[in-house]
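S.K.: Structure for this input, please:
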Amino acid sequence: MSKHQRIYAVVRQIPPGYVATYGDVAALAGLPGHARLVGYALHALPEFSDVPWQRVINAQGKISLGRAYPGGDLHQRHLLEAEGVEFDANGKIALKRFRWQPSC
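M.R.: Here you go, the predicted structure:
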């Protein structure tokens, strides 16, 4: 399985209403320290992929899409809010509440 495929397999496991950080996904894919690779892999997804890319956020509990895709951060936020994920007034997600903790 390629590195991207390993990343996608992990992201597919994140249930609706939960998020994981890029670093979480990298570690769970057996690629500790390669959070940027997770970002690159998600960026490479085709438009109508079944991988729930919106559930991956940065380590600060925020969305990181704004610079790469103008308006992409709002789209990601809307997708997450539709799943029940809540944001504070600063656009941050409470990781203690919404971070996915797989039962390995």
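
S.K.: drop to CA atoms for contacts and neighbour counts, all remaining ones
M.R.: Will do.

S.K.: dump the residue contacts of the residue most central in space within the chain.
M.R.: For the chain, Val56 is the residue whose C-alpha lies nearest the centre (C-alpha atoms, centre = their mean; 0.6 Å). By C-alpha atoms under 8 Å, 6 or more residues apart in numbering, the residues touching Val56 are Val11, Val19, Ala20, Thr21, Tyr22, Val25.

S.K.: structure for this one too, so we can compare:
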Amino acid sequence: MGRMSMEVPVGETGELPEYAERVLDVADGIPPGRVMTYGDVAEWLGEGGPRQVGRVMALYGGTAPWWRVVRADGTLLPGHELRALGHYREEGTPLREAGRAAEGHVPRIDMRRARWDGTHT
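M.R.: All right, here's what the predicted structure looks like:
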């Protein structure tokens, strides 16, 4: 079943590109409280790279749990920190609190504990 995005033109047929479908399917499969990096998703698919996955998430990720596909360093998506943080706290995603000197005091994802390899929950 294809996904539709109201914000982004998806082509004459209304279907997403096949690679985008695959990326979003991986995002949908990440359990609550866990994350995969853009590179992890590309590696899981055996195609593309972090930039291609990031582009798919930017264009089409609004219908997927976009907050579960993250930067490798665990920093929150610029401009979406508060929305993402709400999801992380609701799902119990492991976070590392920012120190007082950190800009904006926004926590990061604890990648050691939150990263999912696609095989266990």
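
S.K.: Just give me the closest of the contacts of Val56 of the first structure to Gly91 of the first structure.
M.R.: Val19 (14.2 Å; C-alpha to C-alpha).

S.K.: And the helices in the first structure, which stretches?
M.R.: Along the first structure, counting by DSSP state H, helices occupy 3-13, 22-28, 35-43, 72-82, 95-98.

S.K.: Which residue comes closest to Met36 of the second structure once chain neighbours are left out?
M.R.: Distances taken as C-alpha to C-alpha, 6 or more residues apart in numbering place Val69 nearest to Met36 of the second structure, at 5.1 Å, with adjacent residues excluded.

S.K.: now Trp44 of the second structure: how far from Met57 of the second structure?
M.R.: From Trp44 of the second structure across to Met57 of the second structure, the span is 15 Å (C-alpha to C-alpha, to the nearest Å).

S.K.: Would you mind finding the match for Ile57 of the first structure in the second structure?
M.R.: Aligned by TM-score structural alignment, Ile57 of the first structure pairs with Val70 of the second structure.

S.K.: With Asp73 of the first structure instead?
M.R.: Using TM-score structural alignment, the partner of Asp73 of the first structure in the second structure is Glu81.
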